[in-house]
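J.: Generate a structure from the sequence data that follows.
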Amino acid sequence: MHPIRSSALPATLSRRRLLQAAGATAACSLIAAPAFAQTRAISLTLPWVVNGSNYWPMVGKELGYFKKRGIDLTVSRGNGSVAAAQAVANKQFDLGVVFFGGTLVNMARGLPLQALATVGYDALMGNLVLEDSPIRGPKDFEGKRVGTVATSAESPYWTAYAAKTGIDLTKVTRQQLDARLIERALMDKQVDAITAIGSSSIPVLDSLGVKTRFIPWANAGVQLYAAQVIARRETIDADAGLCQAMVDGILESVVYTLKNPQASLEILYKAQPEIAMAKGGKENAVISQGLAQATMVAPEAMQNGMGYSSIPTLASMISLAAKAGALTADAKPLRPEDLATNRFVGKIKLSAAEWDAIKKNVAPYNKMLGIA
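T.: The predicted model follows:
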């Protein structure tokens, strides 16, 4: 995997201006950075290609949030959350940003991982239909063709959503599609709907000028956490100082992007110029960032501080995954407290006014997601 390195900022967005803006986040109650005897080179994998939903560690790298904590951070793209979690477990990376479903599957296989912080609280599983589709409610899927990718994160939970909402799946034609073609299949009306992760598929189609409607499974109680910061258990046990420094740096980065979405995207475009040059690249980044940020506004973070994981909620998600068949029959029994720890989080807290401003920013994306 090739490291993704940040470059100098454009003249219109100087490093000094960004750092001044970052200083405005003092109300976040940031803790003092741990002091290491010497700078440590640390590697982090993202869950997928760099995009607006996952690039915030790169922002923190550019703004010096990791450097001031004695960390020389290298950020690499991933190849899906399951593979990214495996790469952390196999010591290819020190830590990772991985969707909860990928961590859950790998821990059920016996890999010694744990989440240090939760960043996104809804994986945005659901169905995507064209804007003028006659599918308005769950029963409208009957008699229709629904495309899905068997290996995609949301695919196993389609049956759980159907069971919750009374869809008779014997009346639904399920069409297996290639991951590279699923959005095209909906666009070309080869299928009437697809199963999707909203933050992935909506920006792709929107950047092509295709208007869609998202039917979120979370409204029916079929919901998983999204992005989490993970590490090996041995790293957590032996190097708590590193874990704390990384969590603090990542969460500080997340807060900056929440408060300064456009300035953050300028950092992304400079670090990954191909995004800005690609047709629809900037539009995709703006939407994927907005959708991901909508999932960060949750009671867990608002009441307990950035990064907090609800252990009872994790317990219900384990049960959901088991019933949906997302875990193999020989899966290792899991306790919710094994999946995540809150020992490194809760130190960065936003005020009610700050949350209100963020809610206003993400309101258009909640509408796009059809979130109740």
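J.: going forward, measure contacts and count neighbours with C-alpha atoms only.
T.: Noted.
J.: Which parts of the stretch 151-300 of the chain are strands?
T.: 173-176, 193-197, 212-216, 227-232 (DSSP state E, counting those that start in this stretch).
J.: possible to save the ones you listed as a markdown table with mean neighbour count and distance to residue 269?
T.: Converted to a markdown table, those look like this (neighbours: other Cα atoms under 10 Å; distance: least, Cα to Cα, whole Å):
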| stretch | mean neighbour count | distance to residue 269 |
| --- | --- | --- |
| strand 173-176 | 15 | 35 |
| strand 193-197 | 26 | 23 |
| strand 212-216 | 24 | 26 |
| strand 227-232 | 26 | 22 |
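J.: got the contact list for residue 365?
T.: 287, 290, 291, 294 (Cα atoms under 8 Å, 6 or more residues apart in numbering).
J.: do residue 183 as well
T.: Counting by Cα under 8 Å, 6+ apart, residue 183 has contacts 194, 201, 204, 205.
J.: out of those residues, which is most surrounded?
T.: residue 194 (27 neighbours; other Cα atoms under 10 Å).
J.: Could you also give me the structure for this second sequence? I'd like to compare it with the first:
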Amino acid sequence: MSVVASRRQFLALTAIAAAAAACGEATASGGGGGGETRRLRYQGSVGQVTLAELAEDLGYLGDVKLEWVGNTISGPQDIQSAATGQTDFGGAFNGAVVKLIAAGAPVKAVISYYGVDASVFSGFYVLEDSPIRTARDLIGKKVGMNTLGAHHEAVLDTYLQRNGFSPAELGKVERIVVPPVNTEQSLRQKQIEVAVLGGILRDKALVTGGIRPLLSDFELLGAFSAGSYVLTNKFLKQNPNTSRTFVTGVAKAIEWARTTPREEVIARSVEIIKKRGRNEDTSALQYWKSFGVAEPGGRLTDGTFQVWIDWLTTHGDLKAGQIKAAALYSNDYNGYSAAAASPAASGS
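T.: Reported below is the predicted structural model:
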């Protein structure tokens, strides 16, 4: 059941948070002798360019340099690495950020880095001839998604609750973990009745045809920022200027990507991947449409997190009033404003 899986993940995050706290709020790199580090360790993603990497390439980070330590496909793992000092920043779905901080991890969300909009969204798809047309039709059916206790399960639960499902009834819809690259095939082979598809995999499946949407996170919740970068409290305290340079630089990169022609953003991203020389396939970048960040400069609000606090409380992972949205984030390091944005990025 989803509630059980979610609670298991919550307990795992609690253990990570305890480990981070035991390490004295994680180990911030550099900062020795009273000087601030100008180096930030991070994890990347194969064949993709993160907003942090884009900001560095555009010259928005100044003399602050990123140090790649490897790749990850998991947001929760990425922020856990930041919490325990293996990296200096990480990013994940905001529900995972809420879980980690509620469990005691000494980190703070500082800027949004991905989201959902009309171009970038995840849809829940069924076969064209499927009898599933309403929320009630999902009872007893299998829904395939990339992971449990995260974005897609939260969207599914929100959809079901808005359609009158009680907490007990939520468990009657079976959630199945399916690797994203196999999800379309699993749907077409009728191993699952509903497939969560997004990005390139969604576009490819729609071109093939024979499927139709049941719902999407954009239709359900509108445009919203879905994930945040986090830094440890210790890193922020020891390196306030570096933190401000980093966060403001990412904010400028968000706006650069928002206002620059799509073809130019793609071309820049291809150049970045080629320059780093990791033998990566750049073909997927041609499908890039948007980072989906809703707010100007990626600034955070209570609303960014409240929907996920409510979901976790409904699931029993949080007690009512256990944590306030305002305690999860800070905009103090985000100096972005339209006037502050550079009219021309270096190297453009």
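J.: Greatest separation within the contacts of residue 183 of structure 1: which pair is it?
T.: 194 and 204 (13.5 Å; Cα to Cα).
J.: ok so, going back, can you redo the strands of the stretch 151-300 of structure 1 as CSV with distance to residue 137 of structure 1?
T.: Listed next are the strands of the stretch 151-300 of structure 1 as CSV, based on distance: least, Cα to Cα, whole Å:
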stretch, distance to residue 137 of structure 1
strand 173-176, 17
strand 193-197, 12
strand 212-216, 8
strand 227-232, 28
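J.: how about those strands, which one is nearest residue 113 of structure 1?
T.: strand 227-232 (4.5 Å).
J.: Show me what the closest one is in contact with.
T.: 85, 88-89, 94-100, 103, 112-121, 123, 247.
J.: could you redo the last one with a cut-off of 6 Å?
T.: Strand 227-232 of structure 1 is contacted from outside by 89, 95-99, 112-120, using Cα atoms under 6 Å, 6 or more residues apart in numbering.
J.: Give me the subset of those residues that lies in helices.
T.: If you go by DSSP state H, those have residue 89 in helices.
J.: from the contacts of strand 227-232 of structure 1, which is closest to residue 329 of structure 1?
T.: Looking at the contacts of strand 227-232 of structure 1 and their distance to residue 329 of structure 1, the nearest is residue 112, at 19.1 Å (Cα to Cα).
J.: Can you tell me what that closest one aligns to in structure 2?
T.: Using TM-score structural alignment, the equivalent of residue 112 of structure 1 in structure 2 is residue 106.
J.: count of residues packed around that match?
T.: Residue 106 of structure 2, neighbours per other Cα under 10 Å, totals 23.
J.: Next: the one 5 residues further on.
T.: Other residues within reach of residue 111 of structure 2 by the criterion other Cα under 10 Å amount to 29.
J.: who's in contact with it?
T.: Contacts of residue 111 of structure 2 by Cα under 6 Å, 6+ apart are 228, 229, 298, 299.
J.: Let me have the residues you listed in JSON lines, extended by distance to residue 155 of structure 2.
T.: Formatted as JSON lines, those follow (distance: Cα to Cα, whole Å):
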{"residue": "228", "distance to residue 155 of structure 2": "17"}
{"residue": "229", "distance to residue 155 of structure 2": "21"}
{"residue": "298", "distance to residue 155 of structure 2": "21"}
{"residue": "299", "distance to residue 155 of structure 2": "22"}
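J.: Can you name the two of those residues that sit furthest apart?
T.: Of all pairs drawn from those, the greatest distance, 11.2 Å, lies between 229 and 299 (Cα to Cα).
J.: so how far is residue 272 of structure 2 from the equivalent of residue 56 of structure 1 over in structure 2?
T.: Aligned counterpart of residue 56 of structure 1 in structure 2: residue 51 (TM-score structural alignment). Using Cα to Cα, to the nearest Å, one gets 12 Å for the distance from residue 51 of structure 2 to residue 272 of structure 2.
J.: between the two, who's got more neighbours?
T.: residue 51 (20 against 17).
J.: Report the contact partners of residue 294 of structure 1.
T.: residue 362.
J.: for residue 67 of structure 2, same thing?
T.: Contacts of residue 67 of structure 2 by Cα under 6 Å, 6+ apart are 40, 41.
J.: do that again at 8 Å, thanks
T.: 39, 40, 41, 42.
J.: among the residues you listed, who's most crowded?
T.: residue 42 (23 neighbours).
J.: Just give me the match in structure 1 for that one.
T.: For residue 42 of structure 2, the residue aligned by TM-score structural alignment is residue 44.
J.: Reduced to three states, what does its match come out as?
T.: Using DSSP: H, G, I helix; E, B strand; the rest coil, the structure places residue 44 of structure 1 in strand.
J.: just checking, it touches residue 97?
T.: Yes. Because the distance of 7.4 Å satisfies Cα atoms under 8 Å, residue 44 of structure 1 is recorded as touching residue 97.
J.: Pull up the overlap in contacts between these two.
T.: Counting by Cα under 8 Å, 6+ apart, nothing touches both residue 44 of structure 1 and residue 97.
J.: Just the ones of the contacts of strand 227-232 of structure 1 in strands?
T.: When DSSP state E defines the strands, the subset of those inside them is 95, 96, 97, 98, 99, 113, 114, 115, 116, 117, 118.
J.: which one in structure 2 is aligned with the first one?
T.: The reference is to residue 95 of structure 1. Using TM-score structural alignment, residue 95 of structure 1 pairs with residue 89 in structure 2.
J.: Can you tell me the SS state at residue 95 of structure 2?
T.: With three-state DSSP as the criterion, residue 95 of structure 2 reads helix.
J.: Now for it, how many residues are close by?
T.: If you count neighbours by other Cα under 10 Å, residue 95 of structure 2 ends up with 25.
J.: Where does the closest residue in space to it that isn't next to it in sequence fall, secondary structure wise?
T.: Computed as Cα to Cα, 6 or more residues apart in numbering, the closest residue to residue 95 of structure 2 that is not its neighbour in sequence is residue 308, at 5.1 Å. If you go by DSSP states H and E, residue 308 of structure 2 is part of helix 302-315.
J.: what residues does that helix touch?
T.: With Cα under 8 Å, 6+ apart, helix 302-315 of structure 2 has contacts from 3, 94-95, 98, 154, 158, 167, 224-226, 318-320, 323, 325-326.
J.: how near is residue 311 of structure 2 to residue 237 of structure 2?
T.: Distance from residue 311 of structure 2 to residue 237 of structure 2, by Cα to Cα: 31 Å.
J.: And those two? Which one has more around it.
T.: Between residue 311 of structure 2 and residue 237, counted using other Cα under 10 Å, the more crowded position is residue 311 (17 against 11).
J.: when you align them, which residue in structure 1 goes with that one?
T.: Mapped onto structure 1 by TM-score structural alignment, residue 311 of structure 2 lines up with residue 320.
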